[in-house]
Each structure stands twice: as C-alpha cells, then as structure tokens.
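>>> Provided below for reference: sequence and predicted model.
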Amino acid sequence: MTTWKAVCRLDDIPVTGARRVVRPEGDPVAVFRNAEDQVFALLDRCPHRGGPLSQGIVFGRSVACPLHNWTIGLDSGCAQAPDEGCTPSFSVKVEAVQVYLDLDELRTVAVDAVKDAA
C-alpha cells in the first residue's frame, strides 16, 4: 500500500513552473504544474549534465532544461529524440488542493545518484 506524503498545495506551484522538494538524502524532487493544472514529479537533474529542471521552462507535458535546452517529458522523465537519457520520475497525486508524493519513492529513488559536472 502506498504511503503518500503531502508536499505542498497546488497553488504553491506556479502555473507552467515548478517547486523543489528537498529530501534528507539525494537530489531534490521537482514538482511541476502545467497550464492544464496537471502535476508531475521528476528528480531535479537533467539526464544530460545534471541541470536543475525546476528552473526550466514548462510547456505542454515537457520541460526544457535551463542549461542546454534538452526537452524532457514530464510524464516519463525521458529526453526527446534525438537526445537520449532519462531522469527518474516520481508518483504524484492531487486531492482537492493538496499535492502528495509517494513516501517510499522519496526515501529510495536515486538517493545515490552521482552528480556530473555541468
């Protein structure tokens, strides 16, 4: 059974923007909100050079990395071709106005990721 952790309210995430969720271990998680109020969560690291995806531009169901403009799918965490690579995605749910992330994933997913040089 999934244990959900409340991380913010929906209106704490800017429309077509992101909010960072700091974890005790590992890189933060970026929680994104698109223009249709859909919410997604990815590790806050581009698979290319580790750029902070939370600082990227959200459009549709994608985010553009602020370092090298790679397009990353918000639902999968994968780069759009011809670029290659994926960043981990996290389960997210919204109930009423509260945004939740899977607590087990927050504790375990990519906590030992090695940072690349930007």
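Sure, I can see it. The shown structure was predicted, so the numbers you read here are calculated from the model rather than taken from an experiment.
>>> For the rest of this, base every contact and every neighbour count on C-alpha atoms.
OK.
>>> ranges for the helices of the protein?
Using DSSP state H, the helices assigned to the chain run over residues 103-108.
>>> Need the residue closest to the centroid of it.
The chain has L42 as the residue nearest its centroid, 2.3 Å off, counting by C-alpha atoms, centre = their mean.
>>> so what's that one closest to, chain neighbours aside?
Closest residue to L42 in three dimensions, ignoring its sequence neighbours and counting by C-alpha to C-alpha, 6 or more residues apart in numbering: S89, at 4.3 Å.
>>> Check it against this one:
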Amino acid sequence: MSWIDIGHIDDVPLRGARLVKTHVGCVAVFRTDEAEVFAASNTCPHKKGPLSEGIVHGHKVTCPLHNWVFDLNTGEAQGADDGRISTYPVRLEDGRILLDGAAVSRRSAA
C-alpha cells in the first residue's frame, strides 16, 4: 500500500466529510466518530449526488439528492436494487489521515 497523508482528523468535522481531489476524481473522507474515518467515492451512482454533502450517521452516508443510503464499510447501497460506491483503505496515525493512494489509482473515484 502507498499511504498518502491527506490531513489531520480535526480537518474533517465530526459526523461530516471532506472532499479530497485526486488524479482519478474526488474521494470523500467521512468522520463517523472522534477517531474513526472512512474513504469512498464522492459520487452517488443513482443521480450523481455529492456524497460529501450528505448526512453521515453511524457507518453510513445518505445522498443529499434522493436519500440513497450507503454503508461506508462495504460501499453497498441499502434498500436500493443495484447501487454501490467504491471504498478505499484509510487509517489514522498520530491524528493524521492516511489514504491508500494505490487503491485510489486502481479504481475510478469520480
């Protein structure tokens, strides 16, 4: 894995998100708890809604356009017939958020 430092955990609001621009598109970084973050595609597959502007609850995010709910662990849409977002490995180290750049490069995050 190729870890990229994308900022301090305090840069992401609690139960909120931050958008990270990469060479393959935008990745949303979600903070679900004091010391818990997830990274996923920023684009809802339904109507292309910006997930970083959605509502973060538990380990889920709700799309701001049409209320599709995605599990941040798996990327699976809940209650939708076929919906999935890409998720990316992320970890915390001394308060810094590290994103797996190799995983982002392998998939389209747009």
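Good, I have the coordinates. Predicted model, so just to flag it, every value in this text is computed and none were measured.
>>> returning to that earlier point: translate the residue nearest to L42 of structure 1 into the numbering of structure 2.
Under the alignment defined by TM-score structural alignment, S89 of structure 1 is paired with T87 of structure 2.
>>> hang on, that match packs against E76?
No - shown here, T87 of structure 2 and E76 do not form a contact pair, counting by C-alpha atoms under 8 Å, at 9.5 Å.
>>> More neighbours: those two, which one.
Summary of the neighbour comparison: T87 of structure 2 and E76, criterion other C-alpha atoms under 10 Å, with T87 having more neighbours (24 against 18).
>>> could you list every residue that touches that one?
Listed by C-alpha atoms under 8 Å, 6 or more residues apart in numbering, the contact partners of T87 of structure 2 are F38, A39, A40, S41, L72, N73, T74, G75.
>>> hmm, try it at 6 Å
The neighbourhood of T87 of structure 2, defined by C-alpha atoms under 6 Å, 6 or more residues apart in numbering, consists of A39, A40, G75.
>>> Tell me which residue of structure 2 is positioned farthest from its centroid.
Residue farthest from the centre of structure 2, counting by C-alpha atoms, centre = their mean, is D81 at 20.8 Å.
>>> which residues touch C86 of structure 1?
C86 of structure 1 is in contact with P47, G77, C78, A79, counting by C-alpha under 6 Å, 6+ apart.
>>> Compare those residues with structure 2 and list the ones that remain.
The subset of these whose aligned counterparts are also in contact in structure 2, taking both residues aligned by TM-score structural alignment, their matches' C-alpha atoms under 6 Å, comprises G77, C78, A79.
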